[in-house]
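In: just the structure for this:
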Amino acid sequence: MNELVTGDAVVLGLRPAKLPSRALAVVIDLVVVWAAYIVVSIVLTIATDSLDTAAVAALAVASFLLIPVGVPIAVETLSHGRSLGKLACGLRVVRDDGGPIRFRHALVRGAMGVVELLMSFGVIACVASLVSARGRRVGDLFAGTLVVRERVPTDRGRPVPPPPPWLVGRFSELDLSSVPDDLWLAIRQYLTRMGQLDAGVGWSMSQRLAADLAARTGVPLPPGVPPAAYLAAVVNERQARDSRRAFGSAAAAAVGPVGGPAPAVRPPQVRPPVVGQPDAVPQDTPQDVAAPPASRFAPPA
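Out: Prediction:
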């Protein structure tokens, strides 16, 4: 599978990064990190000239763990998978489902990178990337991540259809921690392509995916909710939670369904009475009434 899904529930034409671009990004990162490590080592050598051998050795080990190992982990965590070299080459580290990585992913990648990149001079990483169909090194396999190219044409993006308005926020209390990444990926891929599927096939797929998702969350599918609409609403809820974690509650509140802008609400419109006729009943109901679920969420005829 070449296409990936971002954490914003959007299928993009992202492609796994090839070995040459990844190698160039690693070289840039290593040059910067080792230059900083050499400068810090020289400063520590001058500053600890009066200390004993044991103290100097302890500081040397601490500086090695802090700079060549700790700094890349911190940078990948804070930048959501974009180090200096990856930023220069247009690459990013993402989860298997295309979402942003977290500290645990960066930690596993960094720990395995000590063996793959530093101790073996990159030989293990190169062999693993050549063998893997998606160009992943051993650290990516253990962390559940991969490196993708970000610089792609924008017209290849296909957004996930938003859920019906009456379902937005309905699953805010749902526990999504037990849903695996491969199930998220399958759901998002289905939602972006359900318009291209046969009605019967699409309906059966939505039922199967909704049953799997309900089994993982421990909450059955609400009665009267089409499976496809249920899937879209839960994906929207997960995206909103990712936005709150990444940007804070204020930024997430300004985001509508599946990353789109919040829908504008028109004020109630009152129709004035017509002269010479009985007083008309004021039309105090907003005109933008939530439409029923789209036909794509309805069962096949």
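In: please count neighbours and contacts with C-alpha atoms only from this point.
Out: Noted.
In: moving C-terminal from the helix ranked longest in the chain, which element do we reach first?
Out: Longest helix in the chain by number of residues (criterion: DSSP state H): helix 19-47. Once helix 19-47 ends, the next helix or strand along the chain (criterion: DSSP states H and E) is helix 53-64.
In: give me the contact list for the helix or strand just after that next one.
Out: The element immediately downstream of helix 53-64 (helix or strand, assigned by DSSP H and E) is helix 71-78. Residues outside helix 71-78 that contact it (Cα atoms under 8 Å, 6 or more residues apart in numbering) are 33, 81-83, 101-103, 106-107, 109-110.
In: by how many degrees do helix 71-78 and helix 19-47 diverge?
Out: Our comparison of helix 71-78 with helix 19-47, counting by axes from the mean of the first three to the mean of the last three Cα atoms, to 10 degrees, yields an angle of 120 degrees.
In: what sits up against the helix or strand just after helix 71-78?
Out: The helix or strand immediately downstream of helix 71-78 is helix 84-89, counting by DSSP H and E. Helix 84-89 is contacted by residues 21-22, 24-29, 92 when judged by Cα under 8 Å, 6+ apart.
In: which strands and helices lie in contact with the helix or strand just after helix 84-89?
Out: Using DSSP H and E, the helix or strand that directly follows helix 84-89 along the chain is strand 91-95. Counting by 3 or more Cα pairs under 8 Å, 6 or more residues apart in numbering; DSSP states H and E, the packing neighbours recorded for strand 91-95 are strand 145-149.
In: switch the cut-off to 10 Å
Out: Here strand 91-95 touches strand 4-5, helix 19-47, helix 71-78, helix 84-89, helix 103-113, helix 138-143, strand 145-149, going by 3 or more Cα pairs under 10 Å, 6 or more residues apart in numbering; DSSP states H and E.
In: dump the ones you listed to a markdown table, plus mean neighbour count and distance to residue 189.
Out: Shown next, in a markdown table, are those (neighbours: other Cα atoms under 10 Å; distance: least, Cα to Cα, whole Å):
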| stretch | mean neighbour count | distance to residue 189 |
| --- | --- | --- |
| strand 4-5 | 25 | 8 |
| helix 19-47 | 15 | 26 |
| helix 71-78 | 20 | 27 |
| helix 84-89 | 19 | 26 |
| helix 103-113 | 20 | 23 |
| helix 138-143 | 20 | 22 |
| strand 145-149 | 24 | 18 |
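In: now show me the structure for the sequence below, then we'll compare the two:
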Amino acid sequence: MNELVTGDAVVLGLRPARLPSRACAVLIDLLLVWSLYVALSLLLLSAVSSLDLAAVAAVQVALFLLVPVGLPIAVETLSRGRSVGKLVFGLRVVREDGGPVRFRHALTRGAVGVVEILLTSGVVACVASLVSERGRRLGDVFAGTLVVRERVPSVRAEQAPPSPVWLEGRFAGLDLSAVPEGLWLAVRQYLMRAGQLDQAVSRGMAERLTADLAACTGAPPPADVPPPHYLAGVLAERQARDARRAFGPAGARAARGTAPLYVGAPATEAAPSAAPSPGERWTPPGGDATRGGHGAGARSAAARRPPVVDGSTSPGPSSGFVPPA
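Out: Sure thing, here's the model as predicted:
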């Protein structure tokens, strides 16, 4: 069962309907239409029974054109391709590009359907649907439409996938000021739908977007980074910069998805795996906070102490008063 793909290589969340579901939907529609046609025929024929045979025949022809032929066309046009039977089975008539049908599409399908469904009891429609790759009958072929399934599991792609961990900070030196917003939007949309595209189409789109992004940044992409990973890494770097401008360094680290560094810790040191709970003292790497420490944490704390003016070695802050000699 092939999915619908537009000319822009975008996979729609719709799949062509097959003969069993379409036949059941048509049977429901025909049952409702012919029931209404018979009821109206009995009412009108009893009302015009005093007329001659030519008038009665004209009323019957007009009623046939209005109910079995005109009513499905009107319903399909007003409901954008959904009749009662199609609504029950979760089907819809759409154009070949996935757009909604209009009156001319419904008129063509209805006119051809009189021959292939009503006059031949659906035999021609069944044969054409079995031969067609997408289950299209002759009315769909002439109208440029097809019947698709709406009740299929869809892939949620609300946000772009995160950048690989091994690319964190790899593109920190890129100049992203010349990249237009349209290209950022194209990169995001590609990353959101990369898993739904054909592999060859996805690879070609990734290479084109990578070339455009590299031309805007003025730096060629790394040879050891695949194009999809390059796009994800550069997009993550741009999000981190936006978060840094809006929320500071903590927002940039949150945008990258990494653990925040503690205030006062050297930039080259990694943060502990978990933040200390309220009231609990955190021990810096290489030192012991309870003993004063001899590691990097103690050395950094000693470096931050204010100088002692009187030459003593007291660790407390100086008051600035020098006693007389």
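In: about what we covered before: just the contacts of helix 71-78 of the first structure now: which is nearest residue 10 of the first structure?
Out: Nearest to residue 10 of the first structure, judged by Cα to Cα, of the contacts of helix 71-78 of the first structure is residue 101 at 16.3 Å.
In: which residues are in contact with residue 247 of the second structure?
Out: 241, 254 (Cα atoms under 10 Å, 6 or more residues apart in numbering).
In: what lines up with it in the first structure?
Out: Pairing criterion TM-score structural alignment: no partner of residue 247 of the second structure within the first structure is identified.
In: so what's residue 26 of the second structure closest to, chain neighbours aside?
Out: Nearest non-adjacent residue to residue 26 of the second structure, counting by Cα to Cα, 6 or more residues apart in numbering: residue 85, 6.3 Å away.
In: now residue 2 of the first structure
Out: Counting by Cα to Cα, 6+ apart, the residue nearest residue 2 of the first structure is residue 15, at 5.8 Å.
In: likewise for residue 107 of the first structure?
Out: residue 73 is the one closest to residue 107 of the first structure (Cα to Cα, 6+ apart), at 5.8 Å.
In: so which of the helices and strands packed on strand 91-95 of the first structure comes closest to residue 158 of the first structure?
Out: Closest to residue 158 of the first structure of these, according to Cα to Cα: strand 4-5, at 9.8 Å.
In: one step back: so the residue nearest to residue 26 of the second structure versus residue 134 of the second structure, what's the distance?
Out: Applying Cα to Cα, to the nearest Å, the value for residue 85 of the second structure to residue 134 of the second structure is 19 Å.
In: coming back round to it: what's the closest of the contacts of helix 71-78 of the first structure to residue 186 of the first structure?
Out: Checking the contacts of helix 71-78 of the first structure against residue 186 of the first structure by Cα to Cα gives residue 101 as the nearest, at 18.9 Å.
In: ok, residue 61 of the second structure - contacts?
Out: Residue 61 of the second structure touches residue 55, counting by Cα under 10 Å, 6+ apart.
In: spatially central, which residue of the first structure would that be?
Out: Residue closest to the mean C-alpha point of the first structure, counted by Cα atoms, centre = their mean, is residue 99 at 1.8 Å.
In: quick one: it and residue 243 touch, right?
Out: No - the pair residue 99 of the first structure and residue 243 fails to qualify as a contact (Cα atoms under 10 Å) at a distance of 11.2 Å.
In: and the end-to-end length of stretch 89-100 of the second structure?
Out: 18 Å.
In: any buried residues in it, and which?
Out: By neighbour count on 16 or more other Cα atoms under 10 Å, the buried set for stretch 89-100 of the second structure is 89-96, 98, 100.
In: then stretch 241-248 of the second structure?
Out: By neighbour count on 16+ other Cα under 10 Å, the buried set for stretch 241-248 of the second structure is 241, 243-244.
In: and of these, the nearest to residue 62 of the second structure?
Out: Among these, and counting by Cα to Cα, the member closest to residue 62 of the second structure is residue 243, at 68.3 Å.
In: show me where the stretch 151-300 of the first structure has helices.
Out: Counting by DSSP state H, counting those that start in this stretch, the stretch 151-300 of the first structure has helices at residues 181-193, 199-217, 227-247, 249-253.
In: most packed of these?
Out: Mean neighbour count, computed with mean count of other Cα atoms under 10 Å, is highest for helix 227-247 among these, reaching a mean of 22.
In: so it corresponds to what in the second structure?
Out: Per TM-score structural alignment, helix 227-247 of the first structure has no counterpart in the second structure.
In: which helices and strands does that helix pack with?
Out: Judged by 3+ Cα pairs under 10 Å, 6+ apart, helix 227-247 of the first structure is in contact with helix 181-193, helix 199-217, helix 249-253.
In: and residue 47 of the first structure, which of the ones you listed is closest to it?
Out: helix 249-253 (45.4 Å).
In: doesn't residue 109 make contact with residue 95 of the second structure?
Out: No - contact between residue 95 of the second structure and residue 109 fails when scored by Cα under 10 Å: they sit 11.8 Å apart.
In: quick check: neighbours shared by the two?
Out: Common neighbours of residue 95 of the second structure and residue 109, using Cα under 10 Å, 6+ apart, are 140, 143-145.
In: could I get the residues you listed as TSV with distance to residue 120 of the second structure?
Out: TSV is the format used below for those (distance: Cα to Cα, whole Å):
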residue	distance to residue 120 of the second structure
140	17
143	20
144	22
145	21
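In: closest one to residue 157 of the first structure among the helices of the stretch 151-300 of the first structure?
Out: Of all these, it is helix 181-193 that lies closest to residue 157 of the first structure, at 10.0 Å by Cα to Cα.
In: distance of residue 152 of the second structure from residue 79 of the second structure?
Out: Counting by Cα to Cα, the separation of residue 152 of the second structure from residue 79 of the second structure is 20 Å.
In: who has more neighbours out of the two?
Out: Remark: of residue 152 of the second structure and residue 79, residue 79 carries more neighbours, 15 against 10, as counted by other Cα atoms under 10 Å.
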